[in-house]
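[1] Quick one, fold the following:
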Amino acid sequence: MGSQEVSTVDWQGKHVTVAGLGVSGIPAARALHERGALVTVVNDGDDARARAQAAELEALGVTVRLGDGATLPPSTELVVTAPGWQPDKPLFLAAAEAGVPVWGDVELAWRLRGDNGRKAAPWLAVTGTNGKTTTVRMLASILEAAGLRTAAVGNIGVSLLDAVLGEIEYDVLAVELSSYQLHWAPSLRAHSAAVLNLAPDHLDWHGSMEAYAADKGRVYEGNTVACVYNVADPATEDLVREADVEEGCRAIGFTLGAPGPSQLGVVDGILVDRAFVANRQKQAQELAEVTDVTPPAPHNIANALAAAALARAFGVEPAAVRDGLRAFRPDAHRIEHVADIGEVAYVDDSKATNTHATEASLAAYDSIVWIAGGLAKGATFDELVIGAAKRLRGVVLMGADRALIHEALTRHAPEVPVVDLDRTDTGAMSEAVARAAELARPGDTVLLAPACASMDMFTNYNKRGEAFADAVRARADESA
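    I've put the predicted structure just below:
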């Protein structure tokens, strides 16, 4: 199916099983029921919240089965799943055996776009291990600066179903897609798409790095204008080569160095375009200055270049790229400057929950007191420490798996002083900040970039970042 074509399905009387209540399941059940489908929702959990959600759906005429997400209901013709449900669940194995297709919420949104009789907005899609949300929000800011009706949707928290079926008629959508979502989206065909980077993540879900990369690469399938890849990460270009795209679709690279033809890059502090110009062999178009990007850390400049490439693929003028990047401000806990105390900067990058994200964060500063630790999720830290050793003034470790980072530091950076906090209570963050302040010298950056998940100590990375910021601000008040 081509990128601009709209799929039509006769839902009347179609037996559809929706797997999972929650952010994607409930809107999917409602949308399908409204179109005449006979919907059964299955859910593993049977708690008070699930029962309340079930009651609302049952009042509409939707069948809900709580506490049993494993069995495929009789007569099922289609399964629509929440993205997090693993492919090896018995429900999906039963569906495969019965020849029943499985779609995710993204696939359903793709199939239903234009269903309300309005123009189906093209999708500019972004995936990758790290940087997806920032890049999608940068892209939306650029598109808005160009006067286009747009929204940042998908894995970013705004339901794609709500976007494609809502009242607003968008010109284009900036879509963040996770590997989970792409796994269950076989017919998605974006206008243009970017894979920002690839590093081991969610391997317990996908089963292997090869399977994880293949699901990321699905974002390129059927692209019509541009497949945007990271020159510094050859695996992303490999995915472009393997993709089956529409005739005329181009491979567009982004690089922190000087760009070659069909690339965007950086020259003397200027973001430049040698892809979407009349003579890319000899010409380059200035788009913005590095200082127009907040913060101007290397990995964030890369995000800006990817967003600019997708916007330019959609025909956005250079001035809108500059204005959109100037207007953009990152979400909290993403390399967020909290305060300066005694000529020491305190930066919150609690969102750096894996080694790949932390590597980018550490590369942004010259002299660092690093606060790290938490749940390692099977990660190893040797390469991270080897790459960062020369930048480390000191390290403060906390959390359940801190010993893994400590061992890597002992092997590869034995001269770096390490404070090992033998505690996993939430109050540990105040002590971590205090001990980091003792290690820091004027000109240093105290950086929370844990390289681990937060759930051993905090509800989520947001709460961890808030605890860090609170501790820093308390010190700032004391020193005022």
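
[2] Please count neighbours and contacts with C-alpha atoms only from this point.
    Will do.

[3] so which strand or helix has residue 153?
    Per DSSP states H and E: residue 153 is located in strand 152-154.

[4] Quick one: residues in contact with that strand.
    Residues outside strand 152-154 that contact it (C-alpha atoms under 8 Å, 6 or more residues apart in numbering) are 106, 136-137, 140, 158-160, 163, 173-177.

[5] run this one through as well so I can compare:
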Amino acid sequence: MIFKDVRVVVAGLGVSGRAAARVLAGRGAVVTGVDARTEVDGAAELEAVGVRLRLGDGDTLPEGADLVVTSPGWKPTAPLLAAAAAAGVEVIGEVELAWRLRPEEGAAPWLAITGTNGKTTAVRMLTSILRAAGLDAVAVGNVGEPIVEAVTAGHDVLAVELSSYQLHWSSSLDPRASVILNVAPDHLDWHGSLDAYGAAKAKIYGPGTVRVCNADDPVTVALAGPDAQAFTLGTPAPGEFGVVEDLLVDRATTEDPVRSAEELASLADVAPFAPHNVANALAAAALARAVGVSCEAVREGLRAFRPDPHRIALVTEVDGVAYVDDSKATNPHAAAASLAAYEQIVWIAGGLLKGADVEDLVRAAAPRLRGAVLLGADRAQIADALARHAPDVPVLDVAATDTGAMDLVVTEAARLARPGDTVLLAPAGASMDMFADYGARGDAFAAAVHRLAGPGDGGSPVA
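    Just a heads-up that it's a prediction; the model follows:
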């Protein structure tokens, strides 16, 4: 797409917005950067490349706009975006812009991943697999470097993590292969309904995309439609990736998927081991196989993979009790996957549930719970569910919200735990009621565990 002299409004000047503004200015567009804040990082740099800045007013659409590129978090109801829609001005996101910026020849293929949970882990696994195959691969989109810069950097392949927000503002994406990992209620305040949320996720499939879905999640199967490949934690049927005994196998891309399967890796190659991480590994393998990556590279890439912090990470063991940080489990669906990985659990939960229902989560987890310690703004909702579905499980309520609250939480959890148990921070809620973000919450948990262990533990505050 030619952008010379096109009048583009970039709405929101965060990292992705600034990158979009820079790239568009470099293509000869007349760029106006808009942000409600009166000060933004990199303002001088943007002005130096010709971007006009309008700060302190994020509501008014500049006159004469031909195109709006919005930051993914802006709702369609935001006044500037609503004004653009009313005026017939197209609104796209940075990801759609990046797709339109690809070189006409030799563009790197996109391997795209979305889902309610597991996106970042799966895209990191995929990147590790691609690099093990000798490819110049980078993770972009909702993670890593700005995608508008990566599309022209000469990489062999892009591993693209896409949120529902980013997909909502996309219209012409056609990745080489894409997967929806799972779909559960989330961000409904933004999308308006579960159907709209699912429809946004489905935009990850273009007309030429190899469509991959989760055979164990009926919603993803419906969104992918007929002739999709699938992955499953069970024995795979022809056309699927799955698990046979302790092996991850491919029955989708082999020469004879009816009679044979190819070994990709073993369960021992997936770390940290948990059912949902096995599912992530199978999804990543399916995308890698779509661009011809060998089974050997899949295995080596999974072995080399190291997860990001705060994702089902063992902090340390104290008196025979394992302490695990899964602070990234910020919704019930993610917490359920984490709880399913352990047999005897003292569960640390709570935070901002954002209207999410925890009934199914608590009902499924109840047989595994040794006890529960609750904190945060919406802890009462979890306590009520525990009273209904796990009435014999001891529940401790921590009302404190100061900097020492996590020490109290960990101390109470240690009192409930017995050797062989796992104290699991899987909050099922967002962190902003008490912490800057889920990372700060996980750091506080890990630091409190190390203080509990004492000076001989030798651990780091960040597991």
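
[6] care to give me the TM-score?
    The TM-score (TM-score structural alignment, normalised by the length of the second structure) is 0.96; 457 aligned residues with a C-alpha RMSD of 1.3 Å.

[7] is it true that residue 388 of the first structure touches residue 359?
    Yes. If you go by C-alpha atoms under 8 Å, residue 388 of the first structure and residue 359 touch, sitting 7.5 Å apart.

[8] Please tell me which residues of the second structure stretch 363-373 of the first structure aligns onto.
    Stretch 363-373 of the first structure corresponds to residues 340-350 of the second structure when matched by TM-score structural alignment.

[9] Figure out how far that stretch is from the centre of its chain.
    Taking the mean of its C-alpha atoms, stretch 340-350 of the second structure sits 21 Å from the chain's own mean (C-alpha atoms, centre = their mean, to the nearest Å).

[10] Same question for stretch 321-329 of the first structure.
    Using C-alpha atoms, centre = their mean, the offset of stretch 321-329 of the first structure from its chain centre is 20 Å.

[11] That one maps to which residues in the second structure?
    By TM-score structural alignment, stretch 321-329 of the first structure lines up with residues 298-306 in the second structure.

[12] So for that stretch, what gets flagged as buried?
    Buried residues in stretch 298-306 of the second structure, counted by 16 or more other C-alpha atoms under 10 Å: 298, 299, 300, 301, 302, 303, 304, 305.

[13] for stretch 23-38 of the first structure, same thing?
    24, 25, 26, 27, 28, 29, 30, 31, 32, 33, 37, 38.

[14] How about stretch 327-347 of the second structure?
    For stretch 327-347 of the second structure, burial by neighbour count (16+ other C-alpha under 10 Å) applies to 327-339, 341-342, 344-347.

[15] Quote the end-to-end distance of stretch 129-148 of the second structure.
    One end of stretch 129-148 of the second structure to the other measures 23 Å (C-alpha to C-alpha, to the nearest Å).

[16] same thing with stretch 259-272 of the second structure?
    Chord length of stretch 259-272 of the second structure, first to last residue, is 32 Å (C-alpha to C-alpha).

[17] what's the distance between the residue nearest in space to the middle of the first structure and residue 377 of the first structure?
    Nearest to the mean C-alpha position of the first structure, counting by C-alpha atoms, centre = their mean, stands residue 132 at 3.5 Å. Residue 132 of the first structure is 20 Å from residue 377 of the first structure, where distance means C-alpha to C-alpha.

[18] was I right about residue 354 of the first structure contacting residue 453?
    Yes. With contact defined as C-alpha under 8 Å, residue 354 of the first structure counts as touching residue 453 (7.2 Å).

[19] Show residues contacting the match of stretch 363-373 of the first structure.
    274-275, 339, 365, 368-379, 382, 409, 413, 416-417, 420-429.

[20] Equivalent analysis for stretch 228-245 of the second structure, please.
    Stretch 228-245 of the second structure is touched from outside by 210-216, 221, 248-253, 257-258, 275, 278-279, 282-283, 286, with contacts defined as C-alpha under 8 Å, 6+ apart.

[21] anything in contact with each of residue 354 and residue 453 of the first structure?
    residue 376.

[22] in the stretch 301-450 of the second structure, which spans are strands?
    Using DSSP state E, counting those that start in this stretch, the strands of the stretch 301-450 of the second structure run over residues 313-318, 321-325, 345-349, 369-374, 395-397, 422-425.

[23] Now distance to residue 90 of the second structure too, for those strands, in CSV please.
    CSV is the format used below for the strands of the stretch 301-450 of the second structure (distance: least, C-alpha to C-alpha, whole Å):
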stretch, distance to residue 90 of the second structure
strand 313-318, 43
strand 321-325, 43
strand 345-349, 42
strand 369-374, 46
strand 395-397, 50
strand 422-425, 43
